[in-house]
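Engineer: What follows is a predicted structure for the sequence shown.
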Amino acid sequence: MTTNLRHHRIMGNGVVQHYVTAGEGQSLILLHGFPQTWLMWRPIIDRLAAHFRLIVPDLRGLGGVPGPSDGYDKHTLAADVKAIVQAECGNEPVVLCGHDMGAYVAFAYALNYRSGVKGLITVDAPLPGTTFGEQIMSNPRTWHINFHANADIAHMLIAGREREYIRYFIMSRIYNAGAVTEQEVDLYAAAYSAPGALRAALEMYRSLAKDRELNLSSLQKDGKLEMPYVAVGCSMTAVEEVLQGMVDEVSVNGSIRIVEPSGHWIPEEHPDRLSEIIIETANRGRQG
């Protein structure tokens, strides 16, 4: 990595938050998922820093400071991100890209701060409140969703075995096994072994039922999203008509991209292609 990274900590939305910035230009927010941190975006930071001012947060409880016992629904996490955006760019509209759990936060942000979003990209994430989101809950491949949502038992079984669990979790959903290194697994294991971090992540899963209700309420009250929206899927699991159906449920200006060959970890497995999709979506937002 050659891009100059700047690390920040602020008190925002009642919690201490860590985030990284790089580059100049239109602000692009990159939001990580489970079981990762801001570090997952390193493969595309160099590619995107020439086009954007990147703002790359750790989600609540995963930035080296234990999070509170509550506030892990994605609309509260979106308010965390909004506090960072306000500190960095004031009222400037942003582009958002989220992977996995971070995609749920990005979607909640877009629902809550519609005029402040120029483009939205969600990466391999079935949005809570959509038909696809409901179907995925009973898919054997996504056993982890219900397991993690039982946060107490999941914490008891994973705590102390973070590295083994994270390595299995990543490698069982990857196409290019070399895209995530053992050294990166070490970094994620250290992050999730920190006080409160694993609990914070599991609480994000426990809150998915609340996320569903909040998302549906927002769509009913304010209608579908109007900014450019792209849902990115991986070729290992994505079904085009299902993914397009999800997009059509929540957006009037949405489309899909299937990245192949790829597993769940698209930012690491195909950083060039994902960077192209982000730039394309941002350009559409500028024209709108």
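Structural biologist: Looks like it arrived, so ask away. As the structure is a prediction and not an experimental result, all values here were calculated from the model.
Engineer: contacts, neighbours, all on C-alpha from now
Structural biologist: Fine.
Engineer: residues near residue 192, how many?
Structural biologist: 26 (other C-alpha atoms under 10 Å).
Engineer: Pretty sure it sits against residue 164.
Structural biologist: No: Residue 192 is beyond contact range of residue 164, at 11.8 Å (criterion: C-alpha atoms under 8 Å).
Engineer: and residue 241, what element?
Structural biologist: Assignment of secondary structure by DSSP states H and E places residue 241 within helix 240-250.
Engineer: which helices and strands sit right next to that helix?
Structural biologist: Here helix 240-250 touches helix 131-136, strand 229-234, strand 254-259, going by 3 or more C-alpha pairs under 8 Å, 6 or more residues apart in numbering; DSSP states H and E.
Engineer: Which other helices and strands does the last one contact?
Structural biologist: When you say that, I think you mean strand 254-259. In terms of contacts (3+ C-alpha pairs under 8 Å, 6+ apart), strand 254-259 is packed against strand 229-234, helix 240-250.
Engineer: If we use 10 Å, what do you get?
Structural biologist: Counting contacts by 3 or more C-alpha pairs under 10 Å, 6 or more residues apart in numbering; DSSP states H and E, strand 254-259 packs against strand 117-123, strand 229-234, helix 240-250, helix 271-287.
Engineer: go on, the second one?
Structural biologist: Judged by 3+ C-alpha pairs under 10 Å, 6+ apart, the packing partners of strand 229-234 are strand 94-99, helix 101-112, strand 117-123, helix 240-250, strand 254-259, helix 266-269, helix 271-287.
Engineer: Including mean neighbour count and distance to residue 153, could the ones you listed go into JSON lines?
Structural biologist: Below are these laid out as JSON lines (neighbours: other C-alpha atoms under 10 Å; distance: least, C-alpha to C-alpha, whole Å):
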{"stretch": "strand 94-99", "mean neighbour count": "25", "distance to residue 153": "25"}
{"stretch": "helix 101-112", "mean neighbour count": "26", "distance to residue 153": "20"}
{"stretch": "strand 117-123", "mean neighbour count": "27", "distance to residue 153": "28"}
{"stretch": "helix 240-250", "mean neighbour count": "18", "distance to residue 153": "31"}
{"stretch": "strand 254-259", "mean neighbour count": "19", "distance to residue 153": "35"}
{"stretch": "helix 266-269", "mean neighbour count": "23", "distance to residue 153": "30"}
{"stretch": "helix 271-287", "mean neighbour count": "17", "distance to residue 153": "35"}
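Engineer: this is the other structure I want to compare:
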Amino acid sequence: MNTLLRPIRRAATALLMLAAMQAGTAVAASSDSIQSHSADVNGVTLHYLEAGKGTGTPVVLLHGYAQTSHMWRPLMRQLADRHVVIAPDLRGAGTSSKPVGGYEKKNLAQDIHALVKAKGYPKVKIVGHDIGLMVAYAYAAQYPDEVESVVLMDAFLPGVGDWSKVWLLRDLWHFHFYGETPLKLVDGRERIYFEHFWNDFAADRNHSVSETDRQFYAAEYARPNGMRAGFEYFKAFEQDAKDFAELSRTKLPMPMLVLTGEKASGPFLIEQGKLVATNVEGVVITGSGHWLVDEAPEQTIPALVSFLNR
């Protein structure tokens, strides 16, 4: 009997190996479909990822602090059948330029708008997480006729409503952590600094940003001037609050989706969304902390795909 079974087992093993090879090829092809580019716009060079050739409205994805455009790769693959999708590294992040100034969120939005215009897109759907949501809001508020819909993902809008009581402000220290001494303290210790965000802002530090991605992001921010530029995002909050208080006087007309983590922003950002827009849909991602795409992809990605494909 064993003699008869051996050929069957060998054939089954061969089939499994072939299936695994085909799966690997499929993954590689999918990965290869996301291309890396750069563009000189608004006085800076922006690196961006691009995927898709769909005929739907192009989608722009904006990352937050302690991450880069890399965070959007799983979502890009889900959207690429219907949309062209671009995910830039914001000014100061990844392999984009890291100038001395220009980190006010209105100006970061102008960077992205210049990129969109260079690509020839008359209208986009825009998504932002963390610092990226502030840029997405600033984009929609400055160019409302050019935005079909907007998504804000877990953080807050400076200067809107009772924003000083947002949960992230329990760690107010890092908003003022910039200058010569902080830069010396984190030099060569970037990973240690970022562990605070990846661990303490997650519902469960063991199910947060993956180890592979932690290594990638720490290396990206360790690039020359990377930490200095990152600190500028927080240093600009005082001006952002003034800018957003003024921008929010006119409510956004386009559909807005607000996604928040149950163990992070909760309903706070949803209420802020209602203060700045007239057509707001809010979803609290159950059991998740701040890192929605990493902690709860099974809830977050379908919600994004459904909204953006409408």
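Structural biologist: Alright, I've got the coordinates. Just so we're clear, the structure is a prediction, and the values are computed from it rather than from any experiment.
Engineer: What would you report as the TM-score here?
Structural biologist: Here the superposed chains carry a TM-score of 0.89, computed using TM-score structural alignment, normalised by the length of structure 1; 278 aligned residues with a C-alpha RMSD of 2.0 Å.
Engineer: that older thread, the helices and strands packed on helix 240-250 of structure 1: which one's closest to residue 20 of structure 1?
Structural biologist: strand 229-234 (23.8 Å; C-alpha to C-alpha).
Engineer: could you give the angle of that closest one to helix 101-112?
Structural biologist: Orientation note: strand 229-234 of structure 1 sits at an angle of 170 degrees relative to helix 101-112 (axes from the mean of the first three to the mean of the last three C-alpha atoms, to 10 degrees).
Engineer: give me the stretch of structure 2 that strand 229-234 of structure 1 matches.
Structural biologist: Aligning strand 229-234 of structure 1 against structure 2 (TM-score structural alignment) gives residues 256-261.
Engineer: average gap between that stretch and structure 1?
Structural biologist: When structure 1 is superposed, stretch 256-261 of structure 2 averages 0.9 Å from its matched positions, counting by mean C-alpha distance after the TM-score superposition for structure 1.
Engineer: so residue 41 of structure 1 sits right up against residue 58, yeah?
Structural biologist: No: between residue 41 of structure 1 and residue 58 there is no contact under C-alpha atoms under 10 Å: 11.0 Å.
Engineer: any common contacting residues for these two?
Structural biologist: Residues touching both residue 41 of structure 1 and residue 58 (C-alpha atoms under 10 Å, 6 or more residues apart in numbering): 30-32.
Engineer: follow-up on the earlier one: what's the angle from the helix holding residue 241 of structure 1 to helix 101-112?
Structural biologist: 30 degrees.
Engineer: Share the number of residues neighbouring the one in structure 2 that sits across from residue 260 of structure 1 in the alignment, please.
Structural biologist: The alignment partner of residue 260 of structure 1 in structure 2, by TM-score structural alignment, is residue 286. The local packing of residue 286 of structure 2 (other C-alpha under 10 Å) involves 15 other residues.
Engineer: how much space between residue 286 of structure 2 and residue 269 of structure 2?
Structural biologist: According to C-alpha to C-alpha, to the nearest Å, residue 286 of structure 2 and residue 269 of structure 2 sit 15 Å apart.
Engineer: can you check residue 112 of structure 2 too?
Structural biologist: In terms of C-alpha to C-alpha, residue 112 of structure 2 sits 23 Å off from residue 269 of structure 2.
Engineer: Over to residue 277 of structure 2?
Structural biologist: Separation of residue 277 of structure 2 from residue 269 of structure 2 (C-alpha to C-alpha): 12 Å.
Engineer: ChimeraX command for the buried members of the shared contacts of residue 41 and residue 58 of structure 1?
Structural biologist: Filtering those down to the buried ones (16 or more other C-alpha atoms under 10 Å) takes a single ChimeraX command:
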select :30,31,32
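Engineer: residues in contact with the residue mapped onto residue 35 of structure 1 from structure 2?
Structural biologist: Counting by TM-score structural alignment, residue 35 of structure 1 lines up with residue 66 in structure 2. When contacts are counted by C-alpha under 10 Å, 6+ apart, residue 66 of structure 2 touches 93, 130-131, 190-191, 193-195, 197-198, 214, 217-218, 220-221, 227, 230.
Engineer: Assign a three-state SS to residue 37 of structure 2, would you?
Structural biologist: Following DSSP: H, G, I helix; E, B strand; the rest coil, residue 37 of structure 2 is assigned to strand.
Engineer: Report the contact partners of it.
Structural biologist: Here residue 37 of structure 2 is in contact with 46-50, 86, 88 (criterion: C-alpha under 10 Å, 6+ apart).
Engineer: roughly how far apart are residue 3 of structure 1 and residue 199 of structure 1?
Structural biologist: Taking C-alpha to C-alpha, one finds residue 3 of structure 1 at 32 Å from residue 199 of structure 1.
Engineer: how much space between the match of residue 35 of structure 1 and residue 223 of structure 2?
Structural biologist: 13 Å.
Engineer: anything in contact with each of those two?
Structural biologist: Any residue near both residue 66 of structure 2 and residue 223 by C-alpha under 10 Å, 6+ apart counts here, and that gives residue 93.
Engineer: Aligned to residue 146 of structure 1, what sits in structure 2?
Structural biologist: Match for residue 146 of structure 1 (TM-score structural alignment): residue 175.
Engineer: any idea which helix or strand carries the nearest residue to that match once chain neighbours are set aside?
Structural biologist: Excluding its sequence neighbours, the residue lying closest to residue 175 of structure 2 (C-alpha to C-alpha, 6 or more residues apart in numbering) is residue 234, at 5.1 Å. For residue 234 of structure 2, the host element (DSSP H and E) is helix 226-235.
Engineer: Have a look at how far, on average, that helix is from structure 1.
Structural biologist: Relative to structure 1, helix 226-235 of structure 2 is 0.8 Å off (mean C-alpha distance after the TM-score superposition for structure 1).
Engineer: Find me the equivalent region of that helix in structure 1.
Structural biologist: With TM-score structural alignment applied, helix 226-235 of structure 2 matches the range 197-206 in structure 1.
Engineer: Please compute how far that stretch lies from its chain's middle.
Structural biologist: Computed by C-alpha atoms, centre = their mean, to the nearest Å, the separation of stretch 197-206 of structure 1 from the middle of its chain amounts to 14 Å.
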